[in-house]
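Novice: Sequence plus predicted model, see below.
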Amino acid sequence: MLDHIRAGAKGRGSCPAGTNNRDLSFDFAKGILITLVIIGHLLQYLIYQGTDAFWLSPYFKSIYMFHMPLFMAISGYLSSGAILRKSFTQGVGERAMQILLPMLFWCTLIWTLKSAAIFPTKSLTDNLLDLSTEVIGTYWFIWAAFISFILIRVLTTFNRLSMWIISASAIAVAFAPITLSIAPLLKYTYPFYCLGFLFAQPIGWQNGLIWRYKSIFVVLFSIAAFICFLGWGKETYAYNNLVLIHDEQSAKQVFLM
């Protein structure tokens, strides 16, 4: 089964020179998600000025219900080709260069400017501690995507059983009682990354099943979205960053992802 999927991935990835096989709809979706994140931050800090009132905003709730899961699902979908076509070393190395290196550069640049202009009296040890917190905490979603990539790449080595194992791992991680550092954030992102990866595979059942029962799926999805909207709030928000949030005061100073 995995050999067939690898062949399909190679077929999708091998196009004549000069042709553009890029699906621009994903770029459009990512652009929309980035815009929604900015709007969410504006609501949190400009409209509601850092108070807890933003939790009750229907606009804020609508954005934060889905934007991170969808971002991870798109990442998993787009990473499918690299996971299946490339060796472990090549795939992980290229992924690190694509997402970790820019993140480290940007984080170091911001940290340097803050250390020089805002916190010039801090000791080097405190500044380095702040840098590590920024790298791990502020950019946790980058680490979540990178770790998800590695986990799925490892699980694809099981050949015929790999798709079943990846599905089982998504369920296991979602229900795992992990509470350390950014691990809770990973448990709520890895399953969506897996979902995107699985839907990228040329199995054929996805489109047939979805289009055949499209109306039913729309109704079920609408009901689920409505229930989530009613139940979503400060107590049920899954992406609270335990690296940066220590108490009520620090929670107000953190951009919610």
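Specialist: Noted; the coordinates are in hand. Numbers count the residues shown, from 1 in each chain.
Novice: CA atoms for contacts and neighbours, from now on please.
Specialist: Will do.
Novice: residues near Cys107, how many?
Specialist: 17 (other CA atoms under 10 Å).
Novice: let's bring in a second model and compare:
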Amino acid sequence: MKGRVVWVDWAKALGIYLVVLGHYILPNVEVRGYIYMFHMPLFFFISGFLTSDKSLNMPFGEFVKIKAKRLIVPYYLFSALCLIWYLIKLKAGGGLDIFNTTLSVFINSFLCGDSPVSCGPAWFLWSLFFCNICVYAYKKYPAVMLILLSTLGVINLPIYLALHTLPCALLFFTVGFLGKDKIINAADYIVSKKVIALIASVVCLVLVWVGYRLIGNMDMVADQYTSYPVFSLIFAFIGIFGVISLCTLVAKQSSLIESISRSTLVIMCLHTELLWFIQLHVYDIFSNWFVVLISAFAIVVGLTAITPFIRKYVPILMGGR
């Protein structure tokens, strides 16, 4: 896979917009549940799709070092920034308790625990790191990894370092990685069949809504897969296919979309702080769909605008990307 794949940029841009939107208290809570059915599975799927076979051929130590630099270092740096900001807010509000509140928040953030500092869905970075390690091991020792992966699916993993999200995340990541050639062929076919793309996207996204109404929403970080986990995963895949179909239909070269796609790490980690600011200063935001949709887009564009400066002056925050 050479060069940028345009529909992937669109899928990442749409996905990150849904992530931001999903953290609002929306005028209709059902929409939030619908978004949660597939927005994070989409990111793991795309991450697997974009993982190159070449990177899996390097020595294990070098592979881990690169992935830690790109994923774990940004997690802790962004968490540190959010922790400092969190303490400033507590101090300003007179609620700073150095031994209880601060220590608890620090420990949870350091271990990516149950309630880390408000740093967006940064748990995604730890989960993605382990997905990469597992796929690397699978390529080297497939038989051993198949046994390990089957074990992961039936045991309760700890919440720390987002390990509890790994079985589900790894499923979407692995399908994206192993199926990339078929995905590319399917996307190329859909591109040439606009009507099919439109029908497929509408049908899939409607089916996800029906699935949500029937079984409830899936929330990976909350370890919530409804009473019908297999169906939750199926509807997540249907949602992913619907997004891909939609993105192949509308995908055209766009500097804005490409910039948003390149900025998803920053948006993931910082959008909740901008959301807090908007909640504080925009009256009755959650009762107005227009304001919600526009402000969510403004957050995405605003954080996209600062990403080039971060990449230029503080590249370590971007994992050296």
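Specialist: Arrived safely. Not measured: the values here are computed from a predicted model.
Novice: Look up the average distance of stretch 147-154 of structure 1 to its aligned counterpart in structure 2.
Specialist: Mean deviation of stretch 147-154 of structure 1 relative to structure 2 after superposition (mean CA distance after the TM-score superposition for structure 1): 0.9 Å.
Novice: Contacts for that stretch, please.
Specialist: 76, 79, 83-84, 88, 92, 166, 190, 193-194 (CA atoms under 8 Å, 6 or more residues apart in numbering).
Novice: Apply 7 Å and report the result again.
Specialist: With CA atoms under 7 Å, 6 or more residues apart in numbering as the test, stretch 147-154 of structure 1 has contacts from 83, 88, 92, 166, 190, 193.
Novice: Now, those that are in helices?
Specialist: Taking DSSP state H as the definition of helices, the contacts of stretch 147-154 of structure 1 contribute 83, 88, 92, 166, 190, 193.
Novice: Throw those residues into CSV and include neighbour count and distance to Phe255 of structure 1, thanks.
Specialist: Output for those, formatted as CSV (neighbours: other CA atoms under 10 Å; distance: CA to CA, whole Å):
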residue, neighbour count, distance to Phe255 of structure 1
Ile83, 24, 31
Phe88, 16, 34
Val92, 19, 29
Ile166, 23, 31
Tyr190, 28, 21
Tyr193, 28, 22
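Novice: Could I get these in JSON lines, plus columns for distance to Arg6 of structure 1?
Specialist: Formatted as JSON lines, these follow (distance: CA to CA, whole Å):
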{"residue": "Ile83", "distance to Arg6 of structure 1": "9"}
{"residue": "Phe88", "distance to Arg6 of structure 1": "14"}
{"residue": "Val92", "distance to Arg6 of structure 1": "17"}
{"residue": "Ile166", "distance to Arg6 of structure 1": "15"}
{"residue": "Tyr190", "distance to Arg6 of structure 1": "22"}
{"residue": "Tyr193", "distance to Arg6 of structure 1": "18"}
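Novice: ok, the residues you listed vs Val218 of structure 1, which is closest?
Specialist: Nearest to Val218 of structure 1 among these is Tyr193, at 21.7 Å by CA to CA.
Novice: Show me what counts as buried in stretch 114-125 of structure 1.
Specialist: Residues Ser115 are the ones in stretch 114-125 of structure 1 that count as buried (16 or more other CA atoms under 10 Å).
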